[in-house]
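> Let's see this in three dimensions:
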Amino acid sequence: MSARDAILKRLRERTDGALNAPDSDFSVVTGRGWSIGERLERFERLITSVHGEVIHTTHDNWTVDLAELLHAKGVHRLALGREHPVAAEARSALDARDVVLLDADRDIESWQQEQFESTDAGLTSTRGAIAETGSLWLWPTPDEPRLISLVPPIHIAVLDADTIEDTFFDVIEAHGWADGMPTNALLVSGPSKTADIEQTLAYGVHGPRELVVLVRHAEERK
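This is a model prediction of the structure:
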C-alpha cells in the first residue's frame, strides 16, 4: 500500500465521524454590486494602466476592426483556431486579405520554430473578464492552445462586454468550477512584463509585448 493510500484509508476509517468543511464567509471576495457599465469601465481602466489596449466594436463589425488592426500593427502571419466561432468568423473575413492564417491546433513539435520565430500575432476568444483586477480569463482547448496567447509578440483577445464579472470569486461560482475546475485556465492582466532587481519594469520579455482586447457590444455605443 502506498503512502497516499494509507493516508486515505486512515481518513476513511476515522472513528469520530465524517470530515466536513467548516463554514466560510466569502463576503470579502464578492458582492461588489457593480453595473455592467461599471464593470466595463473598471476593466478597461485597469488593463490599459498596464499597457493593454482596448478597442470597442460590435458583434456585426468586429472582424472589420480586426482587419484594420492587423494592417495597423503590420501583422502578416496570424495564429488562430478553426472551430471556435471567433476563429471561424475571423477566418471567413480574412480569407481574401493579405494575411497568412496559421492553424493553431497542431502538435507543438510540428510548428515550434514557426510559432516562436515567424508568427506575428495570436488571436483567441475569451470566456470573460474580471472587473476588480482588469483581467481576461481564457480556457485553452486543443483548437485554441495556450501558447497562441503566450508566445507571439501580439495577443489579440475577443471579449464580449456582457461576460465581465465583478470578481474572480464570481467567475468561479458562476461557471461552476467547484464541479469541474478547468485544468488550464489562464488569467491575462496585460502584456507580458517583468522587473529586474532595481524594479525597472520591462514588457514583452517572456511573452507578448502587446495585448489588444476587442470588446464586442451588442450594438454601437452612443
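
> Every contact and neighbour count from this point should use C-alpha atoms.
Noted.

> got the contact list for the residue positioned nearest the centre of the chain?
Nearest residue to the geometric centre of the chain (CA atoms, centre = their mean): residue 138, 3.3 Å. Counting by CA atoms under 8 Å, 6 or more residues apart in numbering, residue 138 touches 125-128, 185-188.

> Please determine how far it is located from residue 147.
Separation of residue 138 from residue 147 (CA to CA, to the nearest Å): 12 Å.

> Same question for residue 18.
The value you get for residue 18 to residue 147, if CA to CA is used, is 43 Å.

> between those two, who's got more neighbours?
The neighbour count for residue 18 versus residue 147, taken as other CA atoms under 10 Å, is higher for residue 147 (17 against 10).

> Can you tell me how far the more buried one is from residue 154?
Residue 147 is 12 Å from residue 154, where distance means CA to CA.

> and this one, so I can compare the two:
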Amino acid sequence: MGARERMLGRLRAAAPSATEDVAALDGRIAAHHARPPLDGAAMLDAFEAALRSSRAEVWRADADAWPALLAEKLAEHGVKRLLLDVGGEEGAALAGALPINIEALPFQRPLEDWKTELFDTVDAGFTVARSGIAATGTLVLAPDAGTPRTVSLVPPLHVALVHADTLHATLYDAARAEHWRDGMPANLVLVSGPSKTSDIQQTLAFGAHGPRWLWVVIVTDRRQP
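As a prediction, this is how the structure comes out:
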C-alpha cells in the first residue's frame, strides 16, 4: 500500500459514519463551541476589535448617517471611481451621497470586456456583507450578479458595509443561524482584513493578492420603513 492509499484510508476511518445521527453530531459540535453568549454590544465591540487588529479601518454609524460619512472618507482618500451596485438599497444610498468628482460605477459588463480599465482605473469597490463573525472580525460576502467577487478582490480599496444585527459570535454560529447546510450560494467570500503576505523574505506586505486597504462601516440600526 502506497502513501496515498494509507492517507486515504486514515481519512475514511476517521470520517463520521453515513448513518451517524445528524442531531447528535450537531450536539457534539455545539458542545465543543459552547461559551457564554455575547450580548449585542459585546459582540459589536469584539467584531470591531478583531477588524482593527487585522489593519482594517472601522466606523460605526446609524442608518441615516453612514452614506454621508463614507462619501466624505472616500473623497479624503482621493477615490475617483467607485465600483458598486447602484440597484441595491445601500448602493443607491451611497451613490446619492457621493460628491460630483467621484463616479459611481456599476458592474454591468463581462469582465473580459473591460479588464484593463477595471484594474487600472477603479479605485475602490463597495460591498454589503451578508453577515459578520465577531471572533475573527470576518465579513461574510455572498457575491451576486450586481456585486461579483471582483468588486471585493480587484480594487485597491475594499469598502464593506455590515449591519450590526447580522453579527454572529463564531463561524459555527453563522453557519447554523443562516442554515448554510440547507442551501449554499455558488460561493461565499470570507474577508478578515486587507490582503497581506509575507512570502518574500518574511516581510509583511499589504495588497499583494488583493485590496491593500479594508474599510468597514458598521450600521448600528435599521432604517424605519
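
> Show me what residue 122 of structure 2 aligns to in structure 1.
Applying TM-score structural alignment, one finds that residue 122 of structure 2 aligns to residue 119 in structure 1.

> Which residue comes closest to that match once chain neighbours are left out?
residue 77 (5.4 Å; CA to CA, 6 or more residues apart in numbering).

> list the contacts for the equivalent of the one you found over in structure 2?
Using TM-score structural alignment, the partner of residue 77 of structure 1 in structure 2 is residue 81. By CA under 8 Å, 6+ apart, the contact set of residue 81 of structure 2 is 102-105, 121-124.

> Now with 6 Å, please.
Residues counted as contacts of residue 81 of structure 2 (CA atoms under 6 Å, 6 or more residues apart in numbering) are 102-103, 122-123.

> Please apply the same query to residue 133 of structure 2.
167-170.

> those strands in structure 2, which residues are they?
57-61, 81-83, 103-105, 124-128, 131-133, 138-141, 157-163, 167-168, 189-191, 196-197, 205-206, 213-219 (DSSP state E).

> Do a quick rundown of the helices in structure 1.
Ranges of helices within structure 1 are 3-12, 36-48, 62-73, 85-94, 108-117, 147-150, 168-174, based on DSSP state H.

> Which of those helices has the highest mean neighbour count?
Mean neighbours per residue, mean count of other CA atoms under 10 Å, is largest over the helices of structure 1 for helix 147-150, with a mean of 22.

> and it, which stretch of structure 2?
Counting by TM-score structural alignment, helix 147-150 of structure 1 corresponds to residues 150-153.

> mean distance, that stretch to its aligned residues in structure 1?
Comparison of stretch 150-153 of structure 2 with structure 1 after fitting gives an average deviation of 0.5 Å (mean CA distance after the TM-score superposition for structure 1).

> related to what we said a few turns ago, closest one to residue 48 of structure 2 out of the contacts of residue 133 of structure 2, please.
residue 167 (10.9 Å; CA to CA).

> Would you check how far apart the closest residue in space to that closest one that isn't next to it in sequence and residue 96 of structure 2 are?
The shortest distance from residue 167 of structure 2 to any non-neighbouring residue, by CA to CA, 6+ apart, is to residue 132 (4.6 Å). According to CA to CA, residue 132 of structure 2 and residue 96 of structure 2 sit 26 Å apart.

> same deal with residue 67 of structure 2?
Residue 67 of structure 2 is 8 Å from residue 96 of structure 2, by CA to CA.

> again, but for residue 9 of structure 2
According to CA to CA, residue 9 of structure 2 stands 58 Å off from residue 96 of structure 2.

> what's the nearest residue to the equivalent of residue 45 of structure 1 over in structure 2 if we skip its chain neighbours?
Here residue 45 of structure 1 is matched to residue 49 in structure 2, going by TM-score structural alignment. Excluding its sequence neighbours, the residue lying closest to residue 49 of structure 2 (CA to CA, 6+ apart) is residue 137, at 7.4 Å.
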